[in-house]
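Engineer: Turn this into a model:
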Amino acid sequence: MDYPLISCDDHLDLNQLPTDLWTSRLPAHLKDRGPHVEMIDGRAVWMCEGKNLGSWSGVASGFSGPKPIFTALDRGGIVDQTERRPAVAELRLADMDRDGVYAHVIFGPVTSLNFEDTELRDACYRAYNEWLKEFCAAAPDRLIGVPMLPPEPEAAVSALEHIIALGGFRQANLQIAMAQPRLEDTRWEPLWEMLEKSGIILSFHVTVFASVSRAFDKYKGSPGATFLHVKMFIEQFLDPFVDLFAWGILERHPGLKIVIAESGIGWLPWVIEELDYRHWRLWEAEEFWADRGGIPHKMKPSELFKRQVYGTFQQSPTAVALAKFYGEDKLLWATDYPHPDSIWPNSRKILAEFTEGADPAFVRKIAFENAAKLYGLDLPAQVDAIAAE
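Structural biologist: Predicted coordinates:
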């Protein structure tokens, strides 16, 4: 692989962000209420409105002993994680070089920032997006930031206007598990229209919030709990994914592009096949619907899917097997740096392993060409690969 690998799902997590991100950027009347780091019981944690949002890695936790969960940094031998490498541009770029990966598509905190005060919430999203623009400016062709949209239609439209004004962004993320109301509501229509007109791609990414953790409380300390997280990835996406087809969102907006990130792609074929069957059943009763305004769903869901929906994956032989069904140009490989699911710092090695025997042209598409085209990246066709460790 002598081409520049592009990873389409990587992260900047809350525990790595600079402590002054919000205290230095929020409007004066909100600064004292915004997220900030405090020392509590000897641990550095993010606090906001009296709520603990999670730990901050800039101070050693003092934890010792075996870990129940390994991140990519653990696997890569990064002992001192107080450097917050993913959120320091030079260190992140060094980690990308070590992995032999040219560019990262970078999602923000997967933890929920859904504060009760919507003014504070929206100001926090705005401040993060402004900081992200500055962070990615260190290497704009390699650090491809994905700004965040608030989970309500009107606030999301306002945030998207700000994102467009900032310039340089190619994609925006809606934490779909938090989105209210459901996507069939007409209040979302201005967002679809603005996304389509601007060419900004919309992504749905898995979200971690308090109710998810509480759902597993009774199983803590059990090895079996590790398996239960599989449900979360599909549960968060199934309703909104079906809504895209059921309510004609993709059909009305042919220029709207959707990236489904970090939910896996193996569950999608059955859903699409079932949607196609339901589409056939609908048209089978065309005479019935003719007297009731007709059927607006002209295209088969599988046609819309192949036209407008992209999906990310890490190490997935399933992705190779689904190339014909999914469409070779809609599959996007990722490293998920620095999360527990990540394949960093062995991305090239693992990519080669699970695509062994596949057409080299297909591998080039999923690891480079598809992302370069989707994000409008003018990258060199060939680079000197840096061997992964």
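Engineer: Going by C-alpha atoms from here, please, whenever you check contacts or count neighbours.
Structural biologist: OK.
Engineer: start to end distance for stretch 285-295?
Structural biologist: End-to-end span of stretch 285-295 (CA to CA, to the nearest Å): 10 Å.
Engineer: Other residues contacting it?
Structural biologist: 282-283 (CA atoms under 8 Å, 6 or more residues apart in numbering).
Engineer: my guess is Val259 meets Ile176, correct?
Structural biologist: No - counting by CA atoms under 8 Å, Val259 stays clear of Ile176, with 11.8 Å between them.
Engineer: Identify the contacts common to those two.
Structural biologist: By CA under 8 Å, 6+ apart, the residues touching both Val259 and Ile176 are Phe204.
Engineer: and the helix or strand where Glu303 lies, what does it pack onto?
Structural biologist: Using DSSP states H and E, Glu303 sits within helix 301-308. Applying 3 or more CA pairs under 8 Å, 6 or more residues apart in numbering; DSSP states H and E, we find helix 301-308 packed against helix 249-252, helix 268-284.
Engineer: got the contact list for that helix?
Structural biologist: Contacts of helix 301-308 (CA under 8 Å, 6+ apart): 245, 250-251, 254-258, 272-273, 275-276, 279, 326-327, 330.
Engineer: from those residues, which single one is nearest Lys51?
Structural biologist: Of all these, Lys51 sits closest to Ile258, with 32.8 Å by CA to CA.
Engineer: surely the closest one meets Val309?
Structural biologist: Yes - applying CA under 8 Å as the test, Ile258 and Val309 come out as touching, 4.9 Å apart.
Engineer: With neighbour numbers in mind, choose between those two.
Structural biologist: Between Ile258 and Val309, Ile258 has the larger neighbour count (other CA atoms under 10 Å), namely 23 against 20.
Engineer: which residues sit in contact with that one?
Structural biologist: 201-204, 308-310.
Engineer: how does it look with 7 Å?
Structural biologist: Listed by CA atoms under 7 Å, 6 or more residues apart in numbering, the contact partners of Ile258 are 201-203, 308-310.
Engineer: Ok, Phe209 next?
Structural biologist: So Phe209 contacts 111-112 (CA under 7 Å, 6+ apart).
Engineer: Before we compare anything, build this one as well:
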Amino acid sequence: MTGETNGTTELPLVISVDDHVIEPAHLFETWLPAKYRDRGPKPLTAGIGELAYIGGKYKFTTDPEGQQTDWWQYEGDLFPYKRIIAAVGFSRDEMTLDGITREQMRRGCWDPKARLADMDLNHVEASLCFPTFPRFCGQTFAEARDKEVGLACVRAYNDWMVEEWCGDSGGRLIPLCLIPLWDVDLAVQEVRRNAARGVRAVTFSEIPTYLGLPSIHSGYWDPFFAECEATGTVVCMHIGSSSQMPAASPDAPPAVQAALSFNNAMASMMDFLFSGVLVSFPRLKLAYAEGQMGWIPYALERADDVWEEHRAWGGVRDLIPEPPSTYYYRQIYCCFFRDRHGVASLDTIGVDNATFETDYPHVDSTWPHTRRIAAEHVAGLSPETTYKILRGNAIRMLELDLDRRG
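Structural biologist: Below is the predicted model:
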């Protein structure tokens, strides 16, 4: 499927592999079984006090006289929505840490019909959305004390995602589901349950040990990886899905973490390349969201050099039989929204490995200028390569029922 550009060539309609959804207030009241609703998340609108982003963590206070904000209340804790995560429609100087209500947001943040309309305005045909209140890979429920309710919340979120958020979109809204991170057997069951109804993407932590979970080197996650491989489910890892963002100093301004955000994706990719996971599961697909891609050429060069020069003492001589870049090109997808250096390095990054995102409705979002920004990035690329990075690779990665060229 194609659309218009600036009058010279046609630009394919974009498939965005990293957007976000603000959960509607009725989600858990509607989708959580009745016996859990008293203990499940509840929506709340109330004033917010001071809000800061320190060392990669949000710190806030409540204030009855403060800015009216929509929150979730869960197990005695409060989770506020912030303007920077529902930033579309605001000017750059208005994209702050202030609290926000759903009424103050652009409706496409939480309403699927309005989202489709905003996609139409933005040259986007299809969109994969990460969660907000559950956090990028469901950490909110993994940290819950009552794991029975936490599991019910994971399943309720997934049911809402598949049946309500994506259900009437004609395939344009692509389901992305959670797993119960605290139990690999339950995670396998949830992947299988959702794959049976056509889901082909699941969120996972870029660095599980930061969440107090076993590492990917331990073998603990192998049943999960095996089920994802068997069902064609892509393991999607968003920057910040380790609940930590890199910072040079604990008192650095938030801009430092924003500029370094790709570091977590780079660290995670190295972990996988040297873990043996991609050797053991050769059809497993990994996707890194919002990590950009300009760093990948050197990372691959260094990984291959270490494999060649240091493997005798580095613990990978018998574990990784081929250069690590082999497994990247075979099984890993990256994505970008503003990365001219990455586009200039596509020959090394891989024209079959790069995908595109719009990051709607976050502060980095290219909405409503995605068509122009995408056209500027792909200027000079062949039609075949343009098609692949804006659309075709996402179709192949997610096994989408859209056109299957490229």
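Engineer: What does the TM-score come to for these two?
Structural biologist: Once superposed, the chains reach a TM-score of 0.82 (TM-score structural alignment, normalised by the length of structure 1), with 358 aligned residues with a CA RMSD of 3.2 Å.
Engineer: Now flag whichever of the contacts of helix 301-308 of structure 1 is closest to Asn346 of structure 1.
Structural biologist: Out of the contacts of helix 301-308 of structure 1, the member with the shortest distance to Asn346 of structure 1 (by CA to CA) is Lys330, at 23.7 Å.
Engineer: when you align them, which residue in structure 2 goes with the closest one?
Structural biologist: When structure 2 is aligned by TM-score structural alignment, the residue opposite Lys330 of structure 1 is Asn353.
Engineer: isn't its match right next to Tyr333, touching?
Structural biologist: Yes - between Asn353 of structure 2 and Tyr333 there is a contact at 4.6 Å, judged by CA atoms under 7 Å.
Engineer: any shared contact partners between the two?
Structural biologist: Common neighbours of Asn353 of structure 2 and Tyr333 are not found (criterion: CA under 7 Å, 6+ apart).
Engineer: What sits closest to Ala25 of structure 2 if chain neighbours are left out?
Structural biologist: Spatial nearest neighbour of Ala25 of structure 2, excluding adjacent residues (CA to CA, 6 or more residues apart in numbering): Pro43 at 5.6 Å.
Engineer: quick revisit: dump the helices and strands packed on helix 301-308 of structure 1 into a markdown table; add distance to Ala215 of structure 1 and mean neighbour count as well.
Structural biologist: Output for those, formatted as a markdown table (distance: least, CA to CA, whole Å; neighbours: other CA atoms under 10 Å):
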| stretch | distance to Ala215 of structure 1 | mean neighbour count |
| --- | --- | --- |
| helix 249-252 | 32 | 19 |
| helix 268-284 | 25 | 15 |
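Engineer: Just send these back as CSV, with distance to Trp192 of structure 1 too.
Structural biologist: Output for these, formatted as CSV (distance: least, CA to CA, whole Å):
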stretch, distance to Trp192 of structure 1
helix 249-252, 8
helix 268-284, 22
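Engineer: To Gly76 of structure 1, which of these lies closest?
Structural biologist: Distance to Gly76 of structure 1, taken as CA to CA, is lowest for helix 268-284 among those, at 31.9 Å.
Engineer: Run through who's touching stretch 103-119 of structure 2.
Structural biologist: 21-24, 86, 88-89, 125, 165, 361.
Engineer: Neighbour-wise, which one of these leads?
Structural biologist: Counting by other CA under 10 Å, top hit in the contacts of stretch 103-119 of structure 2: Ala86 with 29 neighbours.
Engineer: which position in structure 2 aligns with Val271 of structure 1?
Structural biologist: Matched by TM-score structural alignment, Val271 of structure 1 corresponds to Ala299 in structure 2.
Engineer: ok, how many other residues are close to the closest residue to that match other than its chain neighbours?
Structural biologist: In space, and not counting its chain neighbours, Ala299 of structure 2 is closest to Met266: 7.4 Å by CA to CA, 6+ apart. Using other CA under 10 Å, Met266 of structure 2 has 20 other residues around it.
Engineer: what about Met266 of structure 2, helix or strand, and which?
Structural biologist: Under the criterion of DSSP H and E, Met266 of structure 2 resides in helix 262-273.
Engineer: what comes up buried for that helix?
Structural biologist: 262-266, 268-273 (16 or more other CA atoms under 10 Å).
Engineer: Could you do stretch 74-88 of structure 2 as well?
Structural biologist: 74, 78-88.
Engineer: for stretch 202-220 of structure 2, same thing?
Structural biologist: For stretch 202-220 of structure 2, by 16+ other CA under 10 Å, it's 202-208, 211, 213, 215-216.
Engineer: any chance of the residues you listed in CSV, with distance to Leu398 of structure 2 and secondary structure too?
Structural biologist: Below are the buried residues of stretch 202-220 of structure 2 laid out as CSV (distance: CA to CA, whole Å; DSSP: H, G, I helix; E, B strand; the rest coil):
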residue, distance to Leu398 of structure 2, secondary structure
Val202, 11, strand
Thr203, 13, strand
Phe204, 16, coil
Ser205, 19, coil
Glu206, 19, coil
Ile207, 22, coil
Pro208, 23, helix
Leu211, 27, helix
Leu213, 27, coil
Ser215, 25, coil
Ile216, 23, coil
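Engineer: Now which residue in structure 2 aligns to Glu184 of structure 1?
Structural biologist: Match for Glu184 of structure 1 (TM-score structural alignment): His217.
Engineer: Could you report the neighbour count for the closest residue to that match other than its chain neighbours?
Structural biologist: Sequence neighbours aside, Ser275 is the residue nearest to His217 of structure 2 in space, at 5.4 Å (criterion: CA to CA, 6+ apart). Residues lying near Ser275 of structure 2 (other CA under 10 Å) number 21.
Engineer: Aligned to Ser275 of structure 2, what sits in structure 1?
Structural biologist: Checking with TM-score structural alignment, Ser275 of structure 2 has Trp247 as its match.
Engineer: Which stretch of structure 2 lines up against the helix holding Glu303 of structure 1?
Structural biologist: Using TM-score structural alignment, helix 301-308 of structure 1 lines up with residues 324-331 of structure 2.
Engineer: where's Gln189 of structure 2, which helix or strand?
Structural biologist: According to DSSP H and E, Gln189 of structure 2 maps onto helix 184-195.
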